[in-house]
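Student: could you work out the structure for the sequence below:
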Amino acid sequence: MGPLEDDDTAEITPEEGAAGLRAALRLLEHWQATPAQVQALLGAPDAETVEAWRQDDLGAGLPPETVLRLGILLGIHRGTRALFSDPVRGHAWMRTPSALFDGQSALERMAQGSIEDLIAVLGYLTAEAQ
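Tutor: This is a model prediction of the structure:
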């Protein structure tokens, strides 16, 4: 069983979830994600939920899919940092249209909403960083 399937390793504390969410929200600001993109990237059901999360009102905690998305987003950030020594260039790359993503930017590709879209960007960055 892999780490995402193992119940013991997949559990995070509410504090860890909140810290990951804060980091991802800051990252999305650097990427200049629109409110609709933020909602799609986090897998939030609506804009009100995103706003509550911004205010650290996690209610019963983050949905497991959002926790997975946070991990992928932070992995993407790590990948851009490995490819670009200047973080500003890495942030700009996220918004730059690319043939890699059929003329879309990485951000636009990921904002289509599926986890597979996030994984596609992460996969590209992981392969390039090796």
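Student: from here on, just use CA atoms for contacts and neighbour counts.
Tutor: Noted.
Student: the closest residue to Leu42 other than its chain neighbours: which element?
Tutor: Spatial nearest neighbour of Leu42, chain neighbours left out: Thr66 (5.6 Å); criterion: CA to CA, 6 or more residues apart in numbering. Thr66 is part of helix 64-83, with elements assigned from DSSP states H and E.
Student: what about that helix, distance to the chain center?
Tutor: Per CA atoms, centre = their mean, to the nearest Å, the displacement of helix 64-83 from the mean C-alpha position of its chain is 5 Å.
Student: by contact count, what packs against it?
Tutor: helix 14-30, helix 35-42, helix 87-95, helix 115-129 (3 or more CA pairs under 8 Å, 6 or more residues apart in numbering; DSSP states H and E).
Student: give the buried residues for that helix.
Tutor: Within helix 64-83, the residues that count as buried by 16 or more other CA atoms under 10 Å are 66-83.
Student: same deal with stretch 114-130?
Tutor: Buried residues in stretch 114-130, counted by 16+ other CA under 10 Å: Ile115, Asp117, Leu118, Ile119, Ala120, Val121, Leu122, Leu125, Thr126.
Student: how about this one, so we can line them up?
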Amino acid sequence: MSIASAQYDDNEILAMTRAAAALVARWGVQDEAVERLLNGEGRAAALLGIHRALRCMFADSDRAARWIGAPNEAFDGASALDLMLADGLSAMKRVKAYLDAETAG
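Tutor: Presented below is the predicted three-dimensional model:
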């Protein structure tokens, strides 16, 4: 049994997936990439955690959406979005850890 299925019931997983889908649409993710971001266990929760961290950093949601697609030296010049599309859940965890460290300071 995975952590995601142990932590959340089916209704909660569905609600998180819907919220994450709306979030990535707000970030301007193209339709063909949305499924790549959302398809996999734990990804919706990870994306919502990234969103929460971005909201701590930026009061303006448009600025947060721009950050996700902007090149970032912390990711070797790639954007957080490009990193997550390329490396999936492990990259989402990396982005979340980076944001957590930034907001902890």
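Student: take the helices and strands packed on helix 64-83 of structure 1 and lay them out in TSV including distance to Ser105 of structure 1.
Tutor: Formatted as TSV, the helices and strands packed on helix 64-83 of structure 1 follow (distance: least, CA to CA, whole Å):
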stretch	distance to Ser105 of structure 1
helix 14-30	14
helix 35-42	12
helix 87-95	5
helix 115-129	10
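Student: out of those, which is closest to Glu5 of structure 1?
Tutor: helix 115-129 (15.9 Å; CA to CA).
Student: that closest one vs structure 2, mean deviation?
Tutor: With mean CA distance after the TM-score superposition for structure 1, helix 115-129 of structure 1 departs from structure 2 by a mean of 0.7 Å once superposed.
Student: quick one: that helix to chain centroid distance?
Tutor: Using CA atoms, centre = their mean, the offset of helix 115-129 of structure 1 from its chain centre is 11 Å.
Student: so where is it in structure 2?
Tutor: Per the alignment by TM-score structural alignment, helix 115-129 of structure 1 matches residues 89-103 in structure 2.
Student: and the contacts of that stretch?
Tutor: Residues outside stretch 89-103 of structure 2 that contact it (CA atoms under 8 Å, 6 or more residues apart in numbering): 40, 42-43, 46-47, 49-50, 53-54, 56-57, 80, 83-84.
Student: go again with 7 Å.
Tutor: Residues from elsewhere that reach stretch 89-103 of structure 2 (CA atoms under 7 Å, 6 or more residues apart in numbering): Arg43, Ala46, Leu47, Gly49, Ile50, Ala53, Cys56, Met57, Ala80, Leu83, Met84.
Student: what lines up with the fourth one in structure 1?
Tutor: Put plainly, it is Gly49 of structure 2. Gly49 of structure 2 maps onto Gly75 in structure 1, by TM-score structural alignment.
Student: setting aside sequence neighbours, what's the nearest residue to the residue sitting nearest the centre point of structure 1?
Tutor: Nearest residue to the geometric centre of structure 1 (CA atoms, centre = their mean): Leu73, 2.5 Å. Nearest in space to Leu73 of structure 1, with sequence neighbours left out and distances taken as CA to CA, 6+ apart, is Ala24 at 6.8 Å.
Student: Ser79 of structure 2 now?
Tutor: Once flanking residues are discounted, Ser79 of structure 2 sits nearest to Pro71: 4.2 Å by CA to CA, 6+ apart.
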